[in-house]
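A.B. asks: Just the structure for this:
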Amino acid sequence: MTPIRTMLLASAMTLVMPGTALAAADRCDRPVAVCTNPTPAAFRLLAGGRGAQVVVDAGADTAVKDAAQGFTGDLARVGGASAGVVRTSLATGAPAVVIGVLGQSPLIGGLVKAGRIRATDIAGRWEAYRQIVVDRPFPGVPQALIIVGADRRGAVFGTYDLSERIGVSPWSWWADVPVAHRSDLWIAKGDRTDAPRVRYRGIFINDEEPAFGTWARTHFGGINAKMYAHVFDLILRLKGNYLWPAMWGKSIAADDPASMPLADAKGLVLGTSHHEPMTRAQSEWHRAPTPGQTSAWDRQGNRIASPSGAAKDAVIGGKWDYLTNAQNLRAFWRGGIERMMTAGSRGQPMEQLVTVGMRGDGDEPMSEGTATHLLERIVADQRTIIADVTGRPASATPQVWALYKEVQDYYDQGMKVPDDVTLLFSDDNWGQIRRLPTGDRDRSGGYGIYYHFDYVGGPRSYKWLANTQVQKTWQQLDLAYRRGVKQLWVVNVGDVKPMEMPIDFFMKMAWNPDAMTPEALAAYPETWGRALFGPAHGGQIGRIADDYARLAARRKPELVDADSFPLGGLSADRLDGGEFGRMVAAWTALEQRMLAMRDRLRPDQRDAYLQLVEHPVAAMANLYRLYYAVAWNRRLAAADDPRANGFADQAEAAFRRDRDLTEAYHHAHDGKWDGMMLQTKFGYTSWSDPKTDQMPQVKRVSRADGRPTASIGAAAAPASSPTAPTGHYAVAEAGAFVRARGRADLGWRVIPHLGRTDGAIISYPQGRPATTTADGVRADYAMTLKQAGDATLRLYMVPALDTNGGKGLRIGVSIDGAPVQILTMNLKVDGPEWTRAVKDNAFPLEAKFPSLAAGTHRIAIWRIDDNMAVQRLLLFTGAIPPSYLGPDAP
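C.D. replies: Purely as a prediction, here's the structure:
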């Protein structure tokens, strides 16, 4: 067991996160706990497989009715009975689950008036709910479980919270997670309340071709309301409330007029992405007014020529340029707000968070030289439209302005933003937040963050498999929350699948960042596994999934090729795999653990396991083996070594195996996910993904008869020669400090698996101002050099950006009490150092120490700036490449 894991094991094992109650279902000492055995005064939810009656008021909101119906179905799935109907009147003599909204439910209102339910503490709170067991609540009703929401979504979340705690995973449809059967369930006496800490919490379906789009067209006939119904349900069951819908060539409003009313009926808040202002999908700008006709994309998501071969900026709406085409743009935007006012399902306007501002057409930068005052004018004009159409002050309509890429630069240069508009900061598309509030934390619009689990752009697009560590997501979002970002969290999830685990984590943390402590984070993978696969194997499955994410995050799969990692030495009788070989060995070992676990699962768990664990592990292991074989093939072929031919065979076999793995995924669960695994991953030569997977070129040397064999695959350069360190070195994991010192309010915390090694340390709590060495927040290490000489201390940092917009992030180092040297990590997005950092998921900082004696030395690292996570320390003499992580790397 690793040192870092040992340090947090005791606290992690005892933590139970919300929504995983059946793993501890017999613990009925908590109010409203789900129990498999009766306790005094407990409410009988399931009796002999049949659920209690579920009751809503006849005039209840559609979202409440929909959630109640979903819960009735969940009871039936758990109990094994046929689904009942939601009642609008109470049947006497039987227990009841009553669901309603405070102030809108006569049934619940009567209990509040009679003092049977306390309501003042949730009244007016955004999406708050109370669950409470009440004895003899109504004439002839012996007992009831009351779920009361402060608003309609509060009632929905209180209902689906219970669904999850009785064993119906939010991923039961989206990942085919089976529901464990229980004939009898009780709800412990008492009451509990909950409410979100982040106001808007949601996902962005993006870069959704060819996978998500093909899947939706295959199974639903398009990106339509039938498909979106499942998306809406997933978000609500995850206690989210917000969606940026699929957008490339698509419009949730225009493609199927039923989609927006359905979202409204279920309680979803719709938005549009960072570059789609005023509720209008970008593709609508390029569509002809004739129903069904488009100019830039067809309804299957394929790019087609503009009318008469016109250029992209000369299509139906004219040029996407406010300086030359403002009148058409204002008319276009007005149409979006008018539609918002009429598309609701309840005789009210749609509940939308309106994106304002403007980027270039197709998510491109604005024209060069765009002045900040033009963007200010655009937003002012948009707010005039909002006020005019709604008949209310613009501030009465929630709005968000995304400070994405160059728009953040305008903000940093002084661009004025109305106080009621939410400022949406962004990461660098690779998981490092670019900017956070430094001033007014109390502005009425608040702040948001736009994060990425998927991206199309440099250094290379990554869309195929999940490769984001929950530990990294936690570190960045915890930092944002501590800095006052509490209005909106939205994450780009690509095709939804296969991002299930990071999405699940993001939404749980968004509900309550305060509850996602470092201890809860350490426990999360195992908690996640138990919630999906049960207590018998779930903990081990969670650890496999966590190890997968750690290995995948070392280098995103689209960035892996034959030159990614150095090979070792080459001799007539031995091939040293080097770092590349160690990477392959790590993936092979994980694959063996994954396969051994698969054989221990029940048949009904196999489909979920394939989607969530088996396929990503097997596919990534196969990708590494393919490129490892290509690397050796090219190196050996360059030396005219016949062993190259065996590696060519291995590479070609791995390429074929990838197709087999894809087909197995597409055939799972009777073909339910056919089309969802179509993103390309082989053959990248630039940031842009190839249209189809390309077999890398392999070469064959002469056969025994002396005849040459042609090369196969796409052309490529030979693999790079091995790179080996010289001199002597000592390695220390950042979490293996001898002693950590801090203040009462600030110290060091170990975050297992953060980064690419065993874990990292951060100063905690996050979000605190800079300190000096006089504050004494330091961690000490003992490192031994076997040879004296001029030495270098290298810190391998988890990549991060200066969210204050300053000159970089600082950390101090010293040896044996000598003066502290200050090191600075100042990564500039899209610059060469940033590119190296995001490729390697590490960035080296170095300090020189001349004439260091042989022997053991006391190394200290000193906290200066926040947001500096140290993964590993390397003390060495001689020369060691910046990418080298130590003898046991990776």
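A.B. asks: For the rest of this, base every contact and every neighbour count on C-alpha atoms.
C.D. replies: OK.
A.B. asks: what's around the nearest residue to Ser367 once chain neighbours are set aside, how many residues?
C.D. replies: Once its chain neighbours are removed from consideration, Ser367 has its nearest residue in Gly360; the separation is 7.0 Å (CA to CA, 6 or more residues apart in numbering). Using other CA atoms under 10 Å, Gly360 is surrounded by 14 other residues.
A.B. asks: which residues touch Gly360?
C.D. replies: Taking CA atoms under 8 Å, 6 or more residues apart in numbering as the contact definition, Gly360 lies against His275, Trp320, Asp321, Met366, Ser367.
A.B. asks: Second input sequence below; structure requested for side-by-side comparison:
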Amino acid sequence: MMRFWLIFMYMFLPVMCWGQIIVKETGGMTAFPLVSSHKAVIYYDVRDYGVVEKTACLLAEDIKRVTNKKVPVSSKKVSAEYAVVVGTVGHNAFIDRLVAEGQLDVSAIRGGWEQFVVKTIDDPAKGVKKVLVIAGCDRRGTAYGVFTLSEAIGVSPLYWWADVPTKRKSQLYIENINYVSQAPSVQYRGIFINDEGWGITPWAGKTFDKELGDIGPKTYAKVCELILRMKGNMLAPAMHPSSGAFNKYPENKLVADSYGIIMSSSHCEPLLFNNVTEWDKKTMGEWNYITNKGGINKILDRRVSENAPYENIYTIAMRGIHDAGLVGVPKDKEVSLVEEVIADQRDILKKHIDSSLDSIPQIFVPYKEVLDIYERGLRLPEDIMLVWPDDNFGYIKRLNNKEERNRKGGSGVYYHISYLGEPHDYLWLNTTPPALMFEEMRKAYDTGAKRYWLLNVGDIKPGELGMKTFLDMAWDIDKFNFDNINNHQVDFLVSVFGEKYREDIDDIMNSYYHLGFQHKPEAMGWGYEWNNEYAQERMTDTDFSFANYNEAEGRMQEYDRISDKSEKTWNTLPESYKAAFYELVFYPVKGAALMNKKMLTAHQNRWYARQGRTATNYLADRAKAYHDSIDYYTGIYNSLLNGKWNHMMALAPGWTATYQKMPPVMTIDVPQKAEMRVFLPGQDSPLGKTTLNVLPCINPYTRKESFIELYNVGKQSFTWNAKVSDSWIKLSRQSGTTLLQERIIVSVDWMKVPVGERVTGEIEVISGDRQEKIYLPVFNPAYPTVGELRGWYVEDNGCVSINPGKYHRKVENEDIKMKVIKGLGYENQCIQLGEATKPVQNPRRSKKAAKVEYDFYTFNAGSVTVYTYALPVFPVNSERSTCFGLMIDDGLLKYASNNAKEYSGEWRENVYRNSTINAVTLNIDKPGKHTLKLICSDPGMIIQKVVIDMGGMKRSYLGPETTIVR
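C.D. replies: Alright, predicted model coming up:
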């Protein structure tokens, strides 16, 4: 019961953090000279934990990285004039004496979890002028204190894993300090190395640890150091057939323990047993609990016996081999069988661990089919942690209801930024927006899931930034909010590369995550994977439109822009910083840009081929060039720093993805004779041509430009001339010679255009005997004026497109607060209709209902379809739904929701595009001013875009651009 009480108390520990460690290159008489003309010595006590000695030595190495000066490390009696004493309360004689004498107050951390005190003390003992004490309440608390000092002097947690250089300093002085750390927000915080066969395993086996040829103690030492420096405390090791099981190499356990790292395991490894490679069917029988219960429990008994001396978190229950469901169990027997499995496994734990069951950390992960078993009435012992998984794409499937929040064992989350599985793998790059991760993890924390957070980080690289964000949130969730989450990675990168790069880095990272959220680079082949076992993706045309809303080409242009900016930044950096920038920024951005351009260019090539364009074959070559460039830049990554990361960055992860391959392209026979053709925006027929050449209507409210694309269907170039019917029509060019194709930008001189709702001009393009007449419709009514509608949304070409983050009014109550979330969604800005933990609302309360309102103006009336693009979040718990209301003016209330079940076709489409698109029919009674209302029902719904279709919406992926009057 005492252990239960401590766990319960931990879940509600107050946050404490007093003071900060200030390091300077010069110091006055009161500062502690860590490195100066005086020689500081680092002391630890041999009675202390092994990780304390290790981190004391690592601190000395960190000091040398900064100053190039070696600081002695000693376990002898503290005697130096200036001493750094590193130790755990109750395990370091010098620290315990300071406490007993009242010179060091540890009352704020005593009995705590992973907390520490850093304090300077004058004249603490005979012959010692000043001491810098780093005292932990436990072994990891001490280690975190040490690495907090390391960061303060300028050593990044990613100094080795991302080659972040340290800035050289000749001296280091620590200002007088009395720093008391907080209790971590989350008790168990760590990573899962997964799908390792295409990155970390070949790198470890062929580059870093050739002697072993596998992920082993040498690699895990680096992994554990990284986790500890990032203030994590837990590791679920690699477990696929491509690597040796963690327990295959006995030294692995010793390495993890030497860094104070708690070993956990994935959802399909009961009691730390990896049945993928450790279960031998020939000698052990079937992995079937009905027919081979004794054989399974015998091996699990052995595993717990081997690992019991170390700190572990045990996965409870059972699935099939690898990531499969139970085998040979009738559905009506699954619940009772899993209950039997759990009871037997807990008996094994009691047998080998000299503690009460409620003090042995155990997790139950309702992953995939296990959630269904749990929700059919599985009786789970109260002391087991419930670990809620996301749907593998960043959306947590469900969290605690009221009853589950009161469980003694607490709960946690298993989250992904890398995944192998349906509907599509994403193992290559990390494009999970920090704002999405924070939204989901904060929601989890607020519903009580604060005891265990595990991040599936793939191969670690290139997910370092995502890993850092996750573990930093787990350490101190209250440091984060929607206003600063997007600065977190930027601030870190700026701390590495310099303040002068802030604007560029912020721009690059903001756009990188925005584009990646719209559609992941790995999925740009636009096919599905895993429709059946190992079903490969079949690449096809994307849904990004080349005909409407400048969608596909605008995407490529934006990738070009940030890719060029990233490259320019990389070129200006000092040589010692280039590797880190390449790994953390340049390669992910360049790789994503090239992958998008490869797939979109191939799509455009196939479209052009159907039109017979001369540029068809050129685009086939461009697609191949982009394909080859990805290989080229990947090769550079693997050759950085004399091949330090060789074999780490693989372009062909997974069995079923095809994005690493060259997409299908077409070549055509082009006739010699030139001939001009015309393409206009909106000509979305298979051949890109309609019977009448009409440009999209231009109005003074959105003031969008248009274009006429002249293209060739012959090898020779053609000359052309253009003329306009009216002086108010402006063309960017009026004549030229074209070999492939070019665009004439069309705009309007609003000082000259006549007033009228049906103004039409004509543009005639002539090349030889060919004449093309293009009509330009202009909607320029006398009323309302642009000034009267400025800031309103407006009907434009039959649509009103709304960015929900830019609302006109909000109505809130004591529970529901509307929150704009930047850095998330199709428009890179969303609206959250209240926090998910708040009570369900009644949208029918009309004027008192919590809502956001958007003013818009239409020139037509009648029945309209309102499309809402919502984040595909799940109900926050089993007692909730995902409804929100829509209303125009005071008209009919309609509901929309995210009701897709995991692995349904709708869910596949939703996670593929990071959006649930709902359509409801509402009515606009007359032309003029109106208000759209998004009304809270189930709090936590996040809306990323709204389109009111009045009959003009075109085929596209993202929908029309925002139609706001500027």
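A.B. asks: TM-score for the pair, please.
C.D. replies: Structural agreement between the two chains, given as a TM-score (TM-score structural alignment, normalised by the length of the first structure), stands at 0.86; 807 aligned residues with a CA RMSD of 2.7 Å.
A.B. asks: Just the buried residues from the contacts of Gly360 of the first structure, in ChimeraX please.
C.D. replies: Applied in ChimeraX, the following selects the buried portion of the contacts of Gly360 of the first structure according to 16 or more other CA atoms under 10 Å:
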select :275,320,321,366
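A.B. asks: Nearest to Glu591 of the first structure among the contacts of Gly360 of the first structure?
C.D. replies: Distances from the contacts of Gly360 of the first structure to Glu591 of the first structure were compared by CA to CA; the smallest belongs to His275, at 40.6 Å.
A.B. asks: To which residue of the second structure is the closest one aligned?
C.D. replies: Using TM-score structural alignment to pair residues, one finds that His275 of the first structure aligns to Cys268 in the second structure.
A.B. asks: quick one, what contacts its match?
C.D. replies: Cys268 of the second structure sits next to Asn274, Thr315, Met318, Arg319, Gly320, Ile321, His322, Asp323 when contact means CA under 8 Å, 6+ apart.
A.B. asks: can you check Ala623 of the second structure too?
C.D. replies: Ala623 of the second structure touches Lys597, Lys598, Met599, Thr601, Ala602, counting by CA under 8 Å, 6+ apart.
A.B. asks: 7 Å instead, please
C.D. replies: Ala623 of the second structure makes contact with Lys598, Thr601, Ala602, according to CA atoms under 7 Å, 6 or more residues apart in numbering.
A.B. asks: measure it to Ala135 of the second structure for me?
C.D. replies: 59 Å (CA to CA, to the nearest Å).
A.B. asks: the helices in the stretch 301-450 of the second structure, which residues?
C.D. replies: In the stretch 301-450 of the second structure, the segments counted as helices under DSSP state H, counting those that start in this stretch are 334-352, 369-375, 402-405, 434-446.
A.B. asks: okay, the second one sits on what stretch of the first structure?
C.D. replies: Residues 406-412 of the first structure are where helix 369-375 of the second structure lands when matched by TM-score structural alignment.
A.B. asks: repeat for stretch 314-321 of the second structure
C.D. replies: Aligning stretch 314-321 of the second structure against the first structure (TM-score structural alignment) gives residues 354-361.
A.B. asks: Find the residue closest to Phe876 of the first structure in space, skipping its chain neighbours.
C.D. replies: Closest residue to Phe876 of the first structure apart from its sequence neighbours, by CA to CA, 6+ apart: Tyr729 at 3.9 Å.
A.B. asks: pretty sure the one you found is touching Ala879, no?
C.D. replies: No: distance between Tyr729 of the first structure and Ala879: 9.8 Å, which falls outside the contact criterion (CA atoms under 7 Å).
A.B. asks: neighbour count winner among the two?
C.D. replies: Neighbours of Tyr729 of the first structure and Ala879, each counted by other CA under 10 Å, are more numerous for Tyr729; the result is 23 against 14.
A.B. asks: that older thread, closest to Glu151 of the second structure among the contacts of Cys268 of the second structure?
C.D. replies: Looking at the contacts of Cys268 of the second structure and their distance to Glu151 of the second structure, the nearest is Thr315, at 33.6 Å (CA to CA).
A.B. asks: which residues does that closest one contact?
C.D. replies: Residues in contact with Thr315 of the second structure (CA under 7 Å, 6+ apart) are Ser265, His267, Glu269, Pro270, Leu271, Leu272, Gln362, Ile363, Phe364.
A.B. asks: my read: the fourth one touches Ile313, true?
C.D. replies: No: here Pro270 of the second structure lies out of contact with Ile313, judged by CA under 7 Å, at a distance of 10.4 Å.
A.B. asks: Do a quick rundown of the strands in the stretch 551-700 of the second structure.
C.D. replies: Across the stretch 551-700 of the second structure, reading from the start of the chain, the strands by DSSP state E, counting those that start in this stretch fall at 676-679.
A.B. asks: Repeat that for the stretch 151-300 of the second structure.
C.D. replies: Residue ranges of the strands in the stretch 151-300 of the second structure, as given by DSSP E, counting those that start in this stretch, are 172-174, 178-180, 188-193, 234-236, 262-263.
A.B. asks: which stretch among these comes nearest His808 of the second structure?
C.D. replies: Taking CA to CA as the criterion, strand 188-193 is the member of the strands of the stretch 151-300 of the second structure that comes nearest to His808 of the second structure, at 40.9 Å.
A.B. asks: What residues in the first structure pair up with the closest one?
C.D. replies: Under TM-score structural alignment, the alignment places strand 188-193 of the second structure onto residues 200-205 of the first structure.
A.B. asks: Against the second structure, what's the mean shift for that stretch, could you check?
C.D. replies: Once the two structures are superposed, the average separation between stretch 200-205 of the first structure and the matching residues of the second structure is 0.4 Å (mean CA distance after the TM-score superposition for the first structure).
A.B. asks: so Val86 of the second structure is in which element?
C.D. replies: Here Val86 of the second structure, judged by DSSP states H and E, is contained in strand 82-88.
A.B. asks: whereabouts in the first structure does the helix of greatest length in the second structure align?
C.D. replies: Scanning the second structure for the longest helix, with DSSP state H as the assignment, gives helix 615-643. Residues 643-671 of the first structure are where helix 615-643 of the second structure lands when matched by TM-score structural alignment.
A.B. asks: Can you list the buried residues in that stretch?
C.D. replies: Under the neighbour-count rule (16+ other CA under 10 Å), stretch 643-671 of the first structure has 644-645, 647-652, 654-655, 657-658, 661-662, 665-666, 668-669 buried.
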